[in-house]
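> Quick one, fold the following:
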Amino acid sequence: MARTKTVYACTECGAQSPKWQGQCPGCGQWNTLVESVAEPAAGSRFAALAAGSGKVQKLSDIAPQESPRQPSGIEELDRVLGGGLVPGMVVLIGGDPGIGKSTLLLQALATLSARVPTLYVTGEESGEQVALRAHRLQLDAGNLPLLAEISLEKILATLREGKPSVAVIDSIQTMYSEVLQSAPGSVAQVRECAAQLTRHAKSNNCAMVLVGHVTKDGALAGPRVLEHIVDTVLYFEGDTHSSFRLVRAIKNRFGAVNELGVFAMTDKGLRGVSNPSALFLSQHAQPVPGSCVLVTQEGTRPLLVEIQALVDTSHGNPRRLSVGLEQNRLAMLLAVLHRHAGIVCSDQDVFINAVGGVKISEPAADLAVSLAIVSSLNGRALPRKLVVFGEVGLAGEIRPAPRGQERLKEAAKLGFELAIIPTANAPKQKIAGMEVVAVDRIEQALTALRELQQR
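Now for the predicted structure:
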């Protein structure tokens, strides 16, 4: 009996190696090579030389067309997608097990099935399990077609026959193609199944949603080329022990990148949160030291997030811990405060937290983090109804943040009356009910803060 030939494929880039190596020869990542079955070459390597050339068009001869969007019926999901589903759009959604991916998509398809042809393909659950979930969520999904199948060829045949406008594949890791010998979930199978489904979606104007597993590091399982094939990549964030879920757009060819949708998990499924800023603001009876409200920008949505800092005397090596914010940036801000403002924290433990489990990556949070640290160190609370944003440079300057006017208007709408912002973001026209203090340097920000605290 002939022995099956195996190769080692990289889970990041898909490159293959005849033997295991610690480092991938293609992308240079470490410990990403996994054993899989070697697939035979398809066709002749010189077949492309005999093929005819493709049709070349001038860009000016192509008339751009705006495709109408299909709302999913879930406002927060439509916000993340950029307004709804586009015909031929391929969406990849990933997240931890049990966080709510299948629940959200079943809710969306139950609403869409009343308006357009749809198809729900499940490879992880039986039809009875999906029906039980729909009954538990009290969904009107009587018209929703369901296919429990993992064979790619059978799924494509069903798609060609039914011609749905929206299809969900749950999940891409369970699908397999009979053309390949490797097991479902392998690099070759995931890449081939995703490519075939994407080709069908583009040629038939079918909006397709692929559910992807994530690794224990939080990345999508399978090759990273999977993220390059699809049009939109969505990630579920949040703790499974919490009732709140965040859906973030990492890539979107039809909308804003880094857009954020906020959901609450209830007994009837995921429900959109109309005022997400309320989730990220702690309701203190009295102002407390170390608490500062930041106006951050998530895609097109301004969000108010409470930044909490705790500075305490160190009993050994000082610790620097940051939750929801970049830890290396915290060390940089402490150095800037020491050099340009005389704030010494070398013998203090510093802990930073973004309330509500949100992750903030933009540098506009620098000024809020700095003022929260100073407030905790001095034991003096910041003024009530104060919001802050601005990037802090290594020279101590306060750099502007994008969309400053939208941030201020959102804060004023929620009842905030004071703001410390970069001078470049100062509004040309006064915002009703809000006093704006514009600063150029970190020293000026601390001086302005002391003046406000003395009122």
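
> can we go C-alpha only for contacts and neighbour counts from here?
Will do.

> could you pull out the helices for this structure?
Counting by DSSP state H, the segments of the chain that form helices are 47-50, 75-81, 101-112, 127-136, 152-162, 187-204, 225-229, 327-341, 366-378, 404-413, 442-453.

> As CSV, those helices with mean neighbour count would be great.
Putting the helices of the chain into CSV (neighbours: other C-alpha atoms under 10 Å) gives the following:
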stretch, mean neighbour count
helix 47-50, 8
helix 75-81, 23
helix 101-112, 21
helix 127-136, 14
helix 152-162, 15
helix 187-204, 20
helix 225-229, 16
helix 327-341, 17
helix 366-378, 24
helix 404-413, 19
helix 442-453, 16
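
> Before we compare anything, build this one as well:
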Amino acid sequence: MSKIKKKFICQECGYESARWMGKCPECEKWNTFVEEFYTSKSSINEIKTSTSNIAITLEDVIIEEEKRFSTGMRELDRVLGGGVVPGSLILIGGDPGIGKSTILLQISNQMAKENLKVLYVSGEESVKQIKLRADRLKVYEQGLYILSETNMFVIEKVIEQIKPNVLMIDSVQTMYHSDLSSAPGSVGQVREITARLMPIAKEKGIATFLVGHVTKQGAIAGPRVLEHMVDTVLYFEGERHQTYRILRAVKNRFGSTNEIGMFEMRDRGLEEVKNPSEMLLSGRPIDSPGTIAIPCIEGTRPILIELQALVSYTNFGMPRRMATGIDYNRVILLIAIIEKRLGMQLQNQDAYVNIIGGLKVDEPSVDLGVILAIASSFKNIPIDPGMVALGEVGLTGEVRSVQFIEKRIMEAQKMGFKKCIIPKSNLKGLKKTEEIEVIGVSTVYEALRYTF
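Below is the predicted model:
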């Protein structure tokens, strides 16, 4: 017989306790425990003997070649590892208004074109509101079913009735299970909804997409176990006032987590950016000091970014430092290297560093480009617009080697650049080409000498 029990759950980290506590011992947050009721059923008589309950050796497991189907967007397929695996759970997170619901409706339409039955469940919009957004995005496919519902029992019945190939849940924080007394979006509800969706997806082979809201810190709202339960976690990055979006995989059981997809938000939804380097370098000033192009690697794809720096005299006793798209502490470290190793006095100068396009770059290969851009703005001398520079810089001013040097040089060559400054240690084994001049440097002073 069912028994109603209660427990206290921390709304920050999901820690469970039999009694209320003022401070969570796990995340050390205050006043985060909420009382939740749940129904426990005796499961002794409910266990059924099946092949899934029997332990077998690994050699006896027979699997066929992994089948995937396309989402209709090559950028998204690349991030997923080649397409969607049937029966997988995919969690998509991002800031409000970043485009999560838009991309779900778009790929639902694309997969419906491939004769796949898609069920789109929204707990945030009515059916008429979904229809208005679908008209704006030119979504008209017959195989796309929409449902406005938040009750998990009703959703399960609709799934049994329609038997879709793909299920969209927008969003998991709006869904609730009637066995729990807590409000939708609470730790218990999010965990219970995901736990019920998992066997549905695995047993019936339904590819399930979940939209997850994020907190102020940028993490998926709800318990951390949510990210552990799903197969793939995707994050949308980008500023709301910027038109470009980066889709990045932070967890993927069926592919690499190093791939990214780039999209542009337009009036008809998200469109793929086929040549990110050309897009990011469009509108680049030619003869302005403080700007330089840097070849970066995002996953397996080389991308050319534009980095800009501005150095100006400060009117305050403490100079101001700002960094957008790059680690602030790294910029402070590089400014110290400029002062110590190059002799440029920046104690009375404000310094601003910005990555164009709303991208966030965290690889150390941009170090040399940051130093040259700051030096260019400080000296008020423009850098050759046909030159790119890359390399990690150490505290003693040495330029260290970077990975995937050939991919970076080929991307710069494809975009029409004529000169490339790289670490001297990367010259070993590098194939020479007549279309682009490759210069190896060992120190930042040597790089500055070749630049100006």
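
> quick revisit: can you redo the helices of structure 1 as CSV with distance to residue 31 of structure 1?
Rendered in CSV, the data for the helices of structure 1 read as follows (distance: least, C-alpha to C-alpha, whole Å):
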stretch, distance to residue 31 of structure 1
helix 47-50, 35
helix 75-81, 33
helix 101-112, 28
helix 127-136, 37
helix 152-162, 29
helix 187-204, 15
helix 225-229, 18
helix 327-341, 25
helix 366-378, 35
helix 404-413, 43
helix 442-453, 43
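
> Quick one, which of those helices gets closest to residue 428 of structure 1.
Checking the helices of structure 1 against residue 428 of structure 1 by C-alpha to C-alpha gives helix 404-413 as the closest, at 9.5 Å.

> do you know which of the helices of structure 1 lies nearest residue 174 of structure 1?
helix 187-204 (8.5 Å).

> on average, how far is that closest one from the matching bit in structure 2?
Averaged over the aligned pairs, helix 187-204 of structure 1 sits 1.2 Å from structure 2 after superposition, using mean C-alpha distance after the TM-score superposition for structure 1.

> Can you check which part of structure 2 that helix sits on?
Aligned by TM-score structural alignment, helix 187-204 of structure 1 falls on residues 187-204 of structure 2.

> what's in contact with that stretch?
By C-alpha atoms under 8 Å, 6 or more residues apart in numbering, the surrounding residues in contact with stretch 187-204 of structure 2 are 9-12, 14, 36, 87-89, 152, 172-173, 175-177, 180, 182-184, 206-208, 222-223, 225-226, 229-230.

> cool, stretch 362-369 of structure 2 as well?
Counting by C-alpha under 8 Å, 6+ apart, 292-294, 296, 307, 326-327, 334, 388-393, 399, 402, 444 sit against stretch 362-369 of structure 2.

> Quick one: residues contacting residue 376 of structure 1.
By C-alpha under 8 Å, 6+ apart, residue 376 of structure 1 lies in contact with 289-291, 309-311.

> Can you say which of the contacts of stretch 362-369 of structure 2 are buried?
Buried subset of the contacts of stretch 362-369 of structure 2 (neighbour count, 16 or more other C-alpha atoms under 10 Å): 292-294, 296, 307, 326, 334, 388-393, 399, 402, 444.

> Between those, which sits nearest residue 412 of structure 2?
Proximity of those to residue 412 of structure 2 was ranked by C-alpha to C-alpha; the top entry is residue 388 with 7.4 Å.

> any idea what the closest one aligns with in structure 1?
Residue 388 of structure 2 maps onto residue 387 in structure 1, by TM-score structural alignment.

> same deal with residue 438 of structure 2?
Matched to structure 1 by TM-score structural alignment, residue 438 of structure 2 sits across from residue 436.

> Its match - nearest residue in space that isn't next to it in sequence?
The spatially closest residue to residue 436 of structure 1, leaving aside those adjacent along the chain, is residue 419, at 4.9 Å (C-alpha to C-alpha, 6 or more residues apart in numbering).

> again, but for residue 361 of structure 2
If the residues on either side of it in the chain are set aside, residue 361 of structure 2 comes closest to residue 326, at 5.5 Å by C-alpha to C-alpha, 6+ apart.

> and that neighbour, what is it in contact with?
353-355, 360-362.

> quick one: which of those residues is most hemmed in?
Within these, neighbour counts (other C-alpha atoms under 10 Å) peak at residue 353, which reaches 24 neighbours.

> Report the mean deviation for the longest strand along structure 2 after fitting onto structure 1.
Taking DSSP state E as the assignment, the strand of structure 2 that covers the most residues is strand 301-313. In the superposition against structure 1, strand 301-313 of structure 2 averages 1.1 Å from its aligned positions (mean C-alpha distance after the TM-score superposition for structure 1).

> Buried residues of that strand, list them for me.
Along strand 301-313 of structure 2, these residues count as buried under the neighbour rule (16+ other C-alpha under 10 Å): 301-311.

> And the residues you listed, which is closest to residue 283 of structure 2?
Taking C-alpha to C-alpha as the measure, residue 283 of structure 2 lies nearest residue 306 of these, at 10.1 Å.

> gap between the closest one and residue 107 of structure 2?
When distance is defined by C-alpha to C-alpha, to the nearest Å, residue 306 of structure 2 is 31 Å away from residue 107 of structure 2.

> list the contacts for the residue nearest to residue 436 of structure 1?
Residue 419 of structure 1 sits next to 386-388, 408, 434-437 when contact means C-alpha under 8 Å, 6+ apart.

> for residue 294 of structure 2, same thing?
Here residue 294 of structure 2 is in contact with 304-307, 366, 369, 388-390 (criterion: C-alpha under 8 Å, 6+ apart).

> hmm, try it at 10 Å
Taking C-alpha atoms under 10 Å, 6 or more residues apart in numbering as the criterion, residue 294 of structure 2 is in contact with 303-307, 365-370, 387-391, 408, 412, 420-421.

> about what we covered before: pull the most distant pair out of the contacts of residue 376 of structure 1.
Using C-alpha to C-alpha, the pair of the contacts of residue 376 of structure 1 lying farthest apart is 291 and 311, separated by 11.6 Å.

> Could you double-check that the match of residue 438 of structure 2 lies in contact with residue 411?
No: proximity of residue 436 of structure 1 to residue 411 does not meet the contact threshold set by C-alpha atoms under 10 Å, at 11.5 Å.

> so what sits against both of those two?
386-388, 417-419.
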